[in-house]
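**Student:** next come a sequence and a model predicted from it.
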Amino acid sequence: MKFLIDAQLPVRIADLLVTLGYDVIHTKNLPLKNSTSDSEINKISILEKRIVITKDKDFLDSFLIKQEPYKLLLVTTGNIS
């Protein structure tokens, strides 16, 4: 499985998934880092068939209306450090 972790989630999640053998990108590793737009994240997700992991509910709307990103894992938690 391939994942793309959005800016609101800590890099530690990406690190954990990498240690478990998954192909993971955090937005901090993209050229625009955490300023990468949602549309660019969707584009990368579709092109590379990556599951977007995010807390951003805007991705849920995009997924339901436009079927973007490729796949979505919406995390609902309180603030985490």
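**Tutor:** Looks like it came in fine.

**Student:** okay, CA-based contacts and neighbour counts for the rest of this
**Tutor:** Fine.

**Student:** which residues in this structure form strands?
**Tutor:** 2-5, 23-26, 51-54, 71-74 (DSSP state E).

**Student:** export these as TSV, with columns for mean neighbour count.
**Tutor:** Shown next, in TSV, are the strands of the chain (neighbours: other C-alpha atoms under 10 Å):
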stretch	mean neighbour count
strand 2-5	22
strand 23-26	20
strand 51-54	22
strand 71-74	16
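
**Student:** presented hereafter is structure B, for comparison with structure A:
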Amino acid sequence: MNSRLISDDDLVEITGKKRCSTQVAWFKKQFGIDVVTRANGHIIMTWATFEALSAKRAGVLPSSAPPARPALHSVRRAA
């Protein structure tokens, strides 16, 4: 996995937005996440994180839902 940070130019290319606040809003709308930002508002994200988000959105990652549990039936003692 690539752990390099996404550059500001790459963020513009990914989101199509130039302003940091609109990039943050884009990530919220597209992926439903609140991204980490620097004090100046620029997004801090690695390529690995973005690729994982994209893969999850495309449905190619296994779901994080727990496996289905078997149905349980109560056992009663005979009186």
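**Tutor:** Yes, it's here. These numbers were taken from a predicted model, which means no experiment stands behind them.

**Student:** TM between them?
**Tutor:** TM-score for the superposed chains, counting by TM-score structural alignment, normalised by the length of the second structure: 0.28, backed by 40 aligned residues with a C-alpha RMSD of 4.2 Å.

**Student:** ok, back up a step: okay, the strands of the first structure in JSON lines with distance to Asp38 of the first structure next?
**Tutor:** JSON lines is the format used below for these (distance: least, C-alpha to C-alpha, whole Å):
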{"stretch": "strand 2-5", "distance to Asp38 of the first structure": "12"}
{"stretch": "strand 23-26", "distance to Asp38 of the first structure": "13"}
{"stretch": "strand 51-54", "distance to Asp38 of the first structure": "10"}
{"stretch": "strand 71-74", "distance to Asp38 of the first structure": "13"}
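
**Student:** any buried residues in whichever strand or helix holds Leu53 of the second structure, and which?
**Tutor:** Leu53 of the second structure belongs to helix 47-58 when assigned by DSSP states H and E. Of all the residues in helix 47-58 of the second structure, those buried under the rule 16 or more other C-alpha atoms under 10 Å are 47, 49-50, 53.

**Student:** which elements pack onto it?
**Tutor:** Under the contact definition 3 or more C-alpha pairs under 8 Å, 6 or more residues apart in numbering; DSSP states H and E, helix 47-58 of the second structure sits against no other helix or strand.

**Student:** sorry, back to before: which one of the buried residues of helix 47-58 of the second structure sits closest to Phe31 of the second structure?
**Tutor:** Closest approach between these and Phe31 of the second structure, by C-alpha to C-alpha: Leu53, at 7.1 Å.

**Student:** helices along the first structure, start to end?
**Tutor:** All helices of the first structure, identified by DSSP state H, fall at 11-19, 38-48, 58-66.

**Student:** figure out which of the ones you listed is closest to Leu73 of the first structure.
**Tutor:** That would be helix 58-66 among the helices of the first structure, by C-alpha to C-alpha, at 9.0 Å.
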